[in-house]
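[1] generate coordinates for the sequence data below:
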Amino acid sequence: MQNNIFSGLFVGQNLVTLKQVDSTNTYLKDMLSKSKPVPEGTVIMAEDQFAGRGQRENTWHTEPGKNLTFSILLKPSFVDAQGQYDVTRAASLGVYDALQPLFGGGLKIKWPNDIYYGDKKLGGMLIENILQGSQIKASIVGIGLNVNQDNFTDNTGNATSIKQILHRDYELKNILAQICNHIEGYYLQLKAGRTDFVRNTYLSRLYWLNEAKPFRSNGQTFTGTINNVTDNGLLVVEHEGKVETFNFKEIEFLNK
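    Got it, this is the predicted structure:
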């Protein structure tokens, strides 16, 4: 395949397409562990990923050849460990911007790293950072996006796909190229020091922002309102007159 649909400077210029792999994140980590250097922006794309992973140790099931399952290698040495959630923000915004022209309204980013249309999950991310001291040596940005899959098994919860919503098939590599180009754009914003711009844009596109909604934490169900995400990625929720912050596994959205 020619890479001319990847119009960015480096993300996607080195594209490795695999027929089948357990996890593109694992494959990319294995590449990094070998002595040969791997260029920044390398993308590993799998036609069939049979052991994809998500947050909370969830598995990501996908029908072979129907969806996008890929990982991007970034080397954000300019981001310290405290700010590593900014890489998640940049990746989330890149996916959002790539898809937004297809959908218009209805698209949101669900904290910490899912892409939603209405109350349905279109895709998710698993970002694994390799630290060197207080800096990030490498970020492996794993993304799964439901594109042309028609049906989902019962255990996939509230999953949907672009095809289910828009009733047509889409060329996977064209969408991949758009995602890579937009992620690169936000990544370069971070590199240029425009961190506040990335954080504010992320917040403005957040699912359930400033809406009273049901949550569960520590076995307790409550109605709360998301009003912010801290610099280091904690969710800020106001309920019963007090403001609390939650880490990734400490709160559940009761949206199913």
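[2] from here on, just use CA atoms for contacts and neighbour counts.
    OK.
[3] and the helix or strand harbouring residue 44, what does it pack onto?
    Residue 44 is part of strand 43-49, with elements assigned from DSSP states H and E. Applying 3 or more CA pairs under 8 Å, 6 or more residues apart in numbering; DSSP states H and E, we find strand 43-49 packed against strand 15-21, helix 24-33, strand 68-74.
[4] distance from the next helix or strand after that strand to the middle of the chain?
    Using DSSP H and E, the helix or strand that follows strand 43-49 towards the C-terminus is strand 52-53. In terms of CA atoms, centre = their mean, to the nearest Å, the centre of strand 52-53 is found 13 Å from the chain centre.
[5] also stretch 107-117?
    Computed by CA atoms, centre = their mean, the chain-centroid distance of stretch 107-117 equals 8 Å.
[6] I'd like the structure of this one too, to check against the first:
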Amino acid sequence: MSLKLIKLDAIDSTNNYLKELARNTTIVDETVVVAKRQLKGRGQMENSWQSQNGKSLTFSVLKKFTGFKIDDQAYLNYAVSVGVYNGFKKLEIKNVTIKWPNDILSYGKKVCGILIETQLAGNEIVSSIIGLGINVNETSFIELPKASSLRLVSGKDFILSEVLEVVCTSVLDALNLLNANAFQKIKTNYEENLFRKDQVSSFKDINGNLFNGIIKGVNSDGKLLIETEDEKIKAFGFKEVTLLY
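    Alright, predicted model coming up:
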């Protein structure tokens, strides 16, 4: 697969750049913007994403949809997560899992962050800009004990362009399943690879209360399903619960 690439030296955010480009020009589906340096990268809920020049990958992908309902938005997150997971498996990264909602881990440490922004028309998602930050060849994460890189978990250096090609292709393959309405397949793949699924784990709820539970999966609204100590399965939205590990 030949990617439709726009390469930049430095930019505040590849997501912002792609949004402006889509707003002001007619841009082709599956365009990818990659920056050597991203100055103001963002994660979920306006968290910042730290990247290292020449060692990290920061890029954004534009994907257009037809007939994709807003009510099915959770499957967009599932598809992107599964796509990155599949890409890492092709790169022979071991012990890859998806930490709900969309952090990609290897050996329990974060190696990829995802930020998804959607463009709406009526009750449909017409396009999405997917930002990805991948720790590739870094070997040091000061004050970030839960972060790692493909280099650290595999013991080998990677060529950034090859990682970009493999991960982008896998993400776009997964996103095309949405246009084929293969929602259940995507959700099943996502759930099969959830971090700490079916294991007793500790959590903190939005009020700061600690409790033990078992991750059982996710629902069609994107919520995490946790079996609590009273054997009831409860659904938690983003920021309503924190997994402690």
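[7] residue 89 of structure 1 touches residue 198, doesn't it?
    Yes: using CA atoms under 8 Å, residue 89 of structure 1 is in contact with residue 198, at 7.0 Å.
[8] the two: which has the busier surroundings?
    Between residue 89 of structure 1 and residue 198, residue 89 has the larger neighbour count (other CA atoms under 10 Å), namely 26 against 19.
[9] setting the sequence-adjacent residues aside, check what's closest to that one.
    Once flanking residues are discounted, residue 89 of structure 1 sits nearest to residue 202: 6.1 Å by CA to CA, 6 or more residues apart in numbering.
[10] which residue in structure 2 lines up with that neighbour?
    With the correspondence set by TM-score structural alignment, residue 202 of structure 1 lines up against residue 190 in structure 2.
[11] look at that match and give its secondary structure.
    helix (DSSP: H, G, I helix; E, B strand; the rest coil).
[12] now swap in residue 221 of structure 1 and tell me
    Recorded secondary structure, residue 221 of structure 1: strand (three-state DSSP).
[13] let me know the secondary structure of the residue nearest to it when sequence neighbours are not counted.
    Nearest residue to residue 221 of structure 1 in three dimensions, chain neighbours excluded: residue 215, at 5.6 Å (CA to CA, 6+ apart). Classification of residue 215 of structure 1 using three-state DSSP returns strand.
[14] so what's residue 215 of structure 1 up against?
    Shown in contact with residue 215 of structure 1 (CA atoms under 8 Å, 6 or more residues apart in numbering): 221-224, 251-254.
[15] can you pull out the strands in structure 2?
    4-11, 31-38, 56-64, 96-99, 103-106, 109-121, 124-135, 200-205, 210-218, 224-228, 233-236, 241-244 (DSSP state E).
[16] in JSON lines: those, plus distance to residue 89 of structure 2.
    Shown next, in JSON lines, are the strands of structure 2 (distance: least, CA to CA, whole Å):
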{"stretch": "strand 4-11", "distance to residue 89 of structure 2": "23"}
{"stretch": "strand 31-38", "distance to residue 89 of structure 2": "21"}
{"stretch": "strand 56-64", "distance to residue 89 of structure 2": "17"}
{"stretch": "strand 96-99", "distance to residue 89 of structure 2": "8"}
{"stretch": "strand 103-106", "distance to residue 89 of structure 2": "11"}
{"stretch": "strand 109-121", "distance to residue 89 of structure 2": "13"}
{"stretch": "strand 124-135", "distance to residue 89 of structure 2": "14"}
{"stretch": "strand 200-205", "distance to residue 89 of structure 2": "25"}
{"stretch": "strand 210-218", "distance to residue 89 of structure 2": "21"}
{"stretch": "strand 224-228", "distance to residue 89 of structure 2": "24"}
{"stretch": "strand 233-236", "distance to residue 89 of structure 2": "29"}
{"stretch": "strand 241-244", "distance to residue 89 of structure 2": "24"}
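[17] so which of these comes closest to residue 173 of structure 2?
    Closest to residue 173 of structure 2 of those, according to CA to CA: strand 56-64, at 11.0 Å.
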